[in-house]
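> Here's my sequence, what's the structure:
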Amino acid sequence: MERNDDAARTVFAQWLRDRLEERGYDLGVRGGGQTKFAEDSGIGRATISRMLRGTQGSTDTRTLELLATALRIPLVEVLVQAGVLTPNELAAVQAPNPGTRQLTPEEAADELGITDEHARRMFISMVRTLQQPPGADPDRATGS
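Sure thing, here's the model as predicted:
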């Protein structure tokens, strides 16, 4: 996504650094916090290092999902912080304008031209997750 320009990556890097330090990860030169978080989250240490330096903005939803799970933060918050969604886009997905016909996730995928089966399944699952009210069971959205 184009939203992950240098400024956005820097903001995301600081946000991530703050969340990790709040949870006790020592991100000092010899603190071992990056390695420990990599182990705890299942995200590669190099990826975490790049995100913390602001040299990689992550729009890979699987990585962001692992990040949200490890930090015990709602995925939607991570998606907004990472620049995948704007707050306005999130609000529109969660509470569409009354009186307008809401597209199904499948129709939205069609409209966006998402034809790759894997990408399509991920997109549909992500939309269903985002449509849930905060605190809802995420497994209900995916049918797991």
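
> CA atoms for contacts and neighbours, from now on please.
Noted.

> quick one: which helix or strand includes the residue most central in space within the chain?
Note on the chain: the residue nearest the mean C-alpha position is Leu79, at 3.3 Å, using Cα atoms, centre = their mean. In the assignment (DSSP states H and E), Leu79 maps to helix 75-81.

> here's the other one to compare against:
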Amino acid sequence: MERTTRATPHQFAAWLHDQLTRRGYDLRPRGGGQTRFADDSRIGRATISRILSGQGATDTRILALLSEALRLPLGEVLVRAGILDESELRAVQDPTPGSRRITPEQAADELGIDDGQSRRLFISMTETLQRTPPPNHGEGRAAER
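Predicted coordinates for the structure are as follows:
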């Protein structure tokens, strides 16, 4: 099975910084943007600061709150955070017709995810994505442009 590269915490930080500045949050020192986004997203300011400094985020609750606050599909946030890569997201959201269905635990085994925390996170996110219909590509994007 070919593996694709996942985003790093620093890439996630750069992506989130871009998302926030595009939405009008002033992230300069003393700009107040981190505090304002923390309030708007219901995520602690310290957590926002850690993510923006490249320390990453793997807590499913935080990633779901980011998804909601940014009005982006959870799957996109998971890919940007490096939890999933694009091919894993597609496979979870839209399995190939006629392909064998496997459980999230079996998928973690096949992907070689054996670290306890990473495994629990993967299984939780996979279960969430299986309950979430694939996004309507292009929908909601016109408003951002």
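
> So after superposing, what's the score?
Overlay of the two chains. TM-score (TM-score structural alignment, normalised by the length of structure 1): 0.73; 123 aligned residues with a Cα RMSD of 2.7 Å.

> related to what we said a few turns ago, what do we get in structure 2 for the residue nearest to the centre of structure 1?
Under the alignment by TM-score structural alignment, Leu79 of structure 1 pairs with Leu78 in structure 2.

> Is it correct that its match is in contact with Arg61?
No - with contacts counted by Cα atoms under 8 Å, Leu78 of structure 2 stays clear of Arg61, the gap being 11.6 Å.

> which residues touch Met51 of structure 1?
By Cα atoms under 8 Å, 6 or more residues apart in numbering, Met51 of structure 1 lies in contact with 9, 12-13, 16, 57-58.

> just checking, what packs against the top helix by length along structure 1?
If you go by DSSP state H, structure 1 has its longest helix at helix 6-22. The contact analysis (3 or more Cα pairs under 8 Å, 6 or more residues apart in numbering; DSSP states H and E) places helix 6-22 of structure 1 against helix 45-53.

> Next, the angle helix 6-22 makes with the helix it packs on.
Here helix 45-53 of structure 1 points in a direction 110 degrees away from that of helix 6-22 (axes from the mean of the first three to the mean of the last three Cα atoms, to 10 degrees).

> Mean per-residue distance, helix 45-53 of structure 1 versus structure 2.
Superposing on structure 2 and averaging over aligned pairs (mean Cα distance after the TM-score superposition for structure 1), helix 45-53 of structure 1 comes out at 0.6 Å.

> about what we covered before: excluding its backbone neighbours, what's nearest the residue nearest to the centre of structure 1?
Spatial nearest neighbour of Leu79 of structure 1, excluding adjacent residues (Cα to Cα, 6 or more residues apart in numbering): Leu85 at 5.8 Å.

> Look up how far Glu39 of structure 1 lies from that neighbour.
Taking Cα to Cα, to the nearest Å as the measure, Leu85 of structure 1 falls 27 Å from Glu39 of structure 1.

> who has more neighbours, those two?
Higher neighbour count among Leu85 of structure 1 and Glu39: Leu85, with 18 against 12, using other Cα atoms under 10 Å.

> Tell me where structure 1 has helices.
Taking DSSP H as the test, the helices found in structure 1 are 6-22, 33-41, 45-53, 61-71, 75-81, 87-94, 105-112, 117-131, 138-142.

> who's sitting farthest from the centroid in structure 1?
Gly99 (29.4 Å).

> now the counterpart of that one in structure 2: how far from Leu27 of structure 2?
Taking TM-score structural alignment, Gly99 of structure 1 has Gly98 as its aligned residue in structure 2. To Leu27 of structure 2, Gly98 of structure 2 is 48 Å away according to Cα to Cα.
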